[in-house]
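In: predicted model and sequence follow; I will ask about them next.
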Amino acid sequence: MEMEKFNFEELKVYQKSLTLIDKIYAQTREFPKEEVYGLTSQFRRAAISISLNIAEGSGSSNPEFRRYLQISLNSVKECVVCIEIAKRQNYIHSEEYEIYRKDLAELSKMITSLMKYLSRK
C-alpha cells in the first residue's frame, strides 16, 4: 500500500530543510554535554522551525504561506548565529562551518524565491 503524501513534502525547500536537520542533529551529538540545554537545544529547535513553518504554511493562502516562510527565514538566520557560536567555541571546524554557511545561504535563497513566487500569484 502506498503512503499518503502531503503537498509540502514535494517542495525542494522542505526536503533541503530536512537534510539540514539531519546534519545538525549529527553535529550537535558531538557538542559538549553541558550544551545540551543551551546551544544544542537552540540549534536543533531553530533548524526544526524551518521545516515546521514550511509545512504549516503550505496549503494556506499565499499571503499566509509567505508569513510562515518569513518565520522559516528568521530561523535560518538563527542557525547562522548558532554555527557562528559553535565555531567560536571550537565545537565545529572551519570546514564544517563553511559547509553550514553554504547550506544555510542556499536554503535562504530557496525560501526567498518561493516567497517572491507567491507574491506574483
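Out: Looks like it arrived, so ask away.
In: going by C-alpha atoms from here, please, whenever you check contacts or count neighbours.
Out: Will do.
In: near Ser49, how many other residues are there?
Out: 20 (other C-alpha atoms under 10 Å).
In: please enumerate the helices of the chain.
Out: 12-28, 39-57, 62-88, 94-120 (DSSP state H).
In: just want the angle from the second one to helix 12-28.
Out: So that's helix 39-57. If you take axes from the mean of the first three to the mean of the last three C-alpha atoms, to 10 degrees, helix 39-57 sits at 170 degrees to helix 12-28.
In: second structure for comparison follows:
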Amino acid sequence: MAYRRPAVVTVAGALTWLAGVIDIVIGVVLLAQSGVSVVVLEFGGAAQLFTSAIVALLFGAILFFAGGGLLSAKNTARIVATGAHGISILAALVPALLLPSVFFGSWVGIAASVIVIVLLFTRPANDYFREDH
C-alpha cells in the first residue's frame, strides 16, 4: 500500500513553491526595471538593484526546489525550507516595522513563513519525513 502524503506537507510544499515563484517573478521584474532611472534611484544605484534582483532569483530558486523536495518526502528539503523561511521572516521584519507602505505585505509574508515552519514539524509531517518512501 502506498503511503499518502499528509495534507500539512502538501500545504507547506505548495506555499514554499509559491514563495519561490513569487521571488523569481520579483527578481525578473527588478532586472527588467534596471533601465528605469527612478527605480534605480529608489534602490540607491544600479549595483543595489542588480544585487537585489540576483538575491531574489537565487532565493526563489532555492524555495522552488525545496517545495518540490517537500512534496517528494526529502528531509533535506525540509531543513532547507525551514532555514529559507526563517531568513524570509527576518528579512521581512524590517519593512514590516519601518515602512508603512509595505506593512501589510510584509506581515502576510511573515505569517505564511511561520505557518510553513509550523506545518513542517507537526506529528504527521515528522512521520512522513522519517519513513522511507
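Out: Ah, there it is. Not measured: the values here are computed from a predicted model.
In: tm score of chain vs chain?
Out: For these two chains in superposition, a TM-score of 0.61 is obtained (TM-score structural alignment, normalised by the length of structure 1); 109 aligned residues with a C-alpha RMSD of 3.6 Å.
In: residues touching the spatially most central residue of structure 2, list them.
Out: For structure 2, the residue nearest the mean C-alpha position is Ala19 (4.0 Å; C-alpha atoms, centre = their mean). By C-alpha atoms under 8 Å, 6 or more residues apart in numbering, the contact set of Ala19 of structure 2 is Gly60, Leu63, Phe64.
In: in space, what's closest to the residue opposite Ile110 of structure 2 in structure 1 once aligned - neighbours in sequence excluded?
Out: The alignment partner of Ile110 of structure 2 in structure 1, by TM-score structural alignment, is Arg101. Spatial nearest neighbour of Arg101 of structure 1, excluding adjacent residues (C-alpha to C-alpha, 6 or more residues apart in numbering): Val80 at 6.9 Å.
In: do Phe50 of structure 2 as well
Out: Leu31 (6.6 Å).
In: what secondary structure does that neighbour sit in?
Out: helix (DSSP: H, G, I helix; E, B strand; the rest coil).
In: that one: how many residues sit nearby?
Out: Residues within reach of Leu31 of structure 2, counting by other C-alpha under 10 Å, total 18.
In: and for Ala55 of structure 1?
Out: 20.
In: which residue in structure 2 lines up with it?
Out: Applying TM-score structural alignment, one finds that Ala55 of structure 1 aligns to Gly68 in structure 2.
In: hmm, that match is touching Ala12, no?
Out: No. The pair Gly68 of structure 2 / Ala12 is not scored as a contact, 10.4 Å apart, by C-alpha atoms under 8 Å.
In: cheers, nothing more for now.
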